[in-house]
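> coords please:
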Amino acid sequence: MTTSDLLAHSVGLTPEPYSQSYATELHKRLSSEQFDPNNRVFQTHTETNTTTPNEMNQIYERLLAGELLSPSSTSIALDILSRQHLNRRIPRYLPKSVQVLHKTGSLADHLNDAGIIRIDDHNTLIVSIFSRGHASTEAGEDDIAHIANRAVQIILNQSSHTIV
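Next up, the predicted model:
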């Protein structure tokens, strides 16, 4: 199943080949958040195509350790993560000297951000924050940003190491 198929299902459409009318309807439903709450992307059981924060942390830990990809592919993946432009979550309240390599995710009231926070040469934090049910997107992003900032402050008050 493709990402396009999952998006179509999430708003109650049957996936079909691209056409202007289909794309317009999909965009309209996504923009107005006409989501199907019974769709599998909104289910809480783990048999669907989902991951947990702990699993995301393990992926990032293995990526940093060079256990997932070739060295050149690892460098490319980390570079892509470092260029994330949606920075209102994990990086929002962090000092500019802190490097954040992350991937955000959003669907309906679900707001997520997961990644690697390189605090300095001796401290790296891997964090995954998955949330839902915020009063607004802005409030959810602010909560994620505050959690990440607090975690970094705790690390800065401890010895040098990687914490997952």
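> from here on, contacts and neighbour counts on C-alpha atoms
Fine.
> The residue at the greatest distance from the centre of the chain is in what secondary structure piece?
Centroid-distance maximum for the chain: residue 21 at 30.2 Å, with CA atoms, centre = their mean. Assigned by DSSP states H and E, residue 21 falls within helix 20-31.
> Over to residue 7?
Going by DSSP H and E, residue 7 is part of helix 3-10.
> Can you tell me the number of residues neighbouring residue 35?
20 (other CA atoms under 10 Å).
> now the helices for this protein?
3-10, 20-31, 53-64, 71-82, 137-156 (DSSP state H).
> can I get those helices in a markdown table with distance to residue 121?
A markdown table is the format used below for the helices of the chain (distance: least, CA to CA, whole Å):
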| stretch | distance to residue 121 |
| --- | --- |
| helix 3-10 | 37 |
| helix 20-31 | 42 |
| helix 53-64 | 14 |
| helix 71-82 | 16 |
| helix 137-156 | 12 |
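> what's the closest of those to residue 89?
Set against residue 89 and scored by CA to CA, the helices of the chain come closest in helix 137-156, at 4.6 Å.
> So which bits of the closest one are buried?
Neighbour counts using 16 or more other CA atoms under 10 Å place 137, 140-149, 152, 155 of helix 137-156 among the buried residues.
> before we move on, what about stretch 74-93?
Buried residues in stretch 74-93 (16+ other CA under 10 Å): 74, 78, 81-82, 87-93.
> again with stretch 107-115
108-109, 111-115.
> for it, the distance to its chain's centre please.
6 Å (CA atoms, centre = their mean, to the nearest Å).
> before we move on, what about stretch 22-31?
Using CA atoms, centre = their mean, the offset of stretch 22-31 from its chain centre is 23 Å.
> let's see this one next to it:
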Amino acid sequence: MQSLSQTGSSEKLKDAIQAKLATVEGEFAIAFKDLQTGQTLFINEKDNFHAASTMKTPVMIEVFKQARAGKFKLSDSIVVKNEFKSIVDGSPFGLDISDDSADDMYKKIGKKMTIYDLTYQMIIVSSNLATNILIDLVEAKKANATMRTLGANDIQVLRGVEDSKAFKLGMNNTVTAYDLMTIFEKLAQKTVVSKEDSEGMIKILLDQKFREKIPAKLPKEVKVAHKTGSITGVQNDSGIVYLPDGRKYVVVLLSRKLKDEKKGVEVLAEVSRMLYDSLQH
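Here you go, the predicted structure:
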């Protein structure tokens, strides 16, 4: 059980975080769990937010799960293509290179890449092209079903990226801070698919190139295994923070309706630092 002083200090921390978030126009959700003490901090943790690229972690989990089940090997190769089918009516669409953070991937169209390398690009530079190729391989609905087995009951992995017909109909991938916390906690405990697979996925997440949210204001020696997401008005980050002394915690930062995205990113980085500071006593 938590002592009263702990409960009191976590309430104080929550108030301070809410005050910090209130300085920026937008809506936020936070989920935090100290994996040593079990202490949590939640703000709007069950609200559904647009997933943006945070849904790529569930896709990676499904890739590793199907590889473990023998459907393919991570070392198997797939031809890189840029034609996908809308979940609305099966009509074809392609991705726009200018909307993709991983533009190097487009030089690979028509060539082969391993499933592992596609997964790596999907996570570390958030390649939309790699994501859609992998969703074609493993199926969004299977990734969704796997989330349910992990206790993430509200995540919706419906489709690949830039399916504009689906977007117009509001058929979007959604997450809650609580569900992302749940899957990252299980990854940290190395119980996702297998110990070896969990370690393999964490290794990829540790190579994340977009570091302007959770890790931005943390000391250099703190390691973060995380996956970001952003679209207009939305800035998300979710992952495991490893302290040099061996302690670890999970933090999920979600936002929407941001009028000023730069300020939104800044405030999320500050909240991440506040959570880190709360453990330095």
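> quick one on the thing from earlier: can you tell me which of the buried residues of stretch 74-93 of the first structure lies closest to residue 31 of the first structure?
Distances from residue 31 of the first structure to the buried residues of stretch 74-93 of the first structure, taken by CA to CA, are shortest for residue 88, at 20.0 Å.
> contacting residues for the counterpart of the closest one in the second structure?
When the second structure is aligned by TM-score structural alignment, the residue opposite residue 88 of the first structure is residue 212. Shown in contact with residue 212 of the second structure (CA atoms under 8 Å, 6 or more residues apart in numbering): 265-266, 269.
> hmm, who's touching stretch 6-24 of the first structure?
Counting by CA under 8 Å, 6+ apart, 4-5, 26, 29-30, 33-37, 39-41 sit against stretch 6-24 of the first structure.
> Mark which of the residues you listed are buried, thanks.
26, 29-30, 35-36, 40-41.
> Let's have those residues in a markdown table, adding distance to residue 130 of the first structure.
Formatted as a markdown table, these follow (distance: CA to CA, whole Å):
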| residue | distance to residue 130 of the first structure |
| --- | --- |
| 26 | 25 |
| 29 | 24 |
| 30 | 21 |
| 35 | 19 |
| 36 | 20 |
| 40 | 17 |
| 41 | 14 |
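> With respect to residue 124 of the first structure, which of the residues you listed is nearest?
residue 41 (31.2 Å).
> my guess is the closest one contacts residue 49, does it?
Yes: counting by CA atoms under 8 Å, residue 41 of the first structure touches residue 49, with 7.4 Å between them.
> and the gap between residue 85 of the second structure and residue 211 of the second structure?
Plainly put, residue 85 of the second structure is 32 Å away from residue 211 of the second structure if you go by CA to CA, to the nearest Å.
> One more: residue 130 of the second structure?
Distance from residue 130 of the second structure to residue 211 of the second structure, by CA to CA: 20 Å.
> Kindly report the same for residue 138 of the second structure.
28 Å.
> Also residue 170 of the second structure?
In terms of CA to CA, residue 170 of the second structure sits 29 Å off from residue 211 of the second structure.
> if we can go back for a sec, could you tell me which residues within the helix holding residue 7 of the first structure count as buried?
Neighbour count says helix 3-10 of the first structure has 6-10 buried, by 16+ other CA under 10 Å.
> Please identify the nearest residue in space to residue 86 of the first structure, excluding sequence neighbours.
residue 104 (7.2 Å; CA to CA, 6 or more residues apart in numbering).
> Can you report how many residues lie near that neighbour?
20.
> what's the counterpart of it in the second structure?
So residue 104 of the first structure corresponds to residue 228, using TM-score structural alignment.
> Make sure that match is actually in contact with residue 234.
No: using CA under 8 Å, residue 228 of the second structure makes no contact with residue 234, being 10.5 Å away.
> what is in contact with the two at once?
Between them, residue 228 of the second structure and residue 234 share no contacting residue, judged by CA under 8 Å, 6+ apart.
> what's near enough to touch the aligned partner of residue 137 of the first structure in the second structure?
Aligned by TM-score structural alignment, residue 137 of the first structure pairs with residue 261 of the second structure. Contact analysis of residue 261 of the second structure by CA under 8 Å, 6+ apart lists 233-235.
> neighbours around residue 38 of the first structure, how many?
Around residue 38 of the first structure there are 12 residues (other CA under 10 Å).
> Next: residue 55 of the first structure.
Residue 55 of the first structure has 12 nearby residues by other CA under 10 Å.
> what's the answer for residue 177 of the second structure, then?
31.
> Equivalent analysis for residue 187 of the second structure, please.
24.
> How about the contacts made by it?
198-199, 202.
> Residue 112 of the second structure matches what in the first structure?
Match for residue 112 of the second structure (TM-score structural alignment): no aligned residue.
> quick one: the helices in the stretch 1-150 of the second structure?
With DSSP state H, counting those that start in this stretch, the ranges of helices along the stretch 1-150 of the second structure come out as 4-21, 56-68, 115-124, 128-138, 140-149.
> can you list these in JSON lines and add distance to residue 165 of the second structure?
Supplementary listing: the helices of the stretch 1-150 of the second structure in JSON lines, determined by distance: least, CA to CA, whole Å:
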{"stretch": "helix 4-21", "distance to residue 165 of the second structure": "33"}
{"stretch": "helix 56-68", "distance to residue 165 of the second structure": "20"}
{"stretch": "helix 115-124", "distance to residue 165 of the second structure": "22"}
{"stretch": "helix 128-138", "distance to residue 165 of the second structure": "15"}
{"stretch": "helix 140-149", "distance to residue 165 of the second structure": "17"}
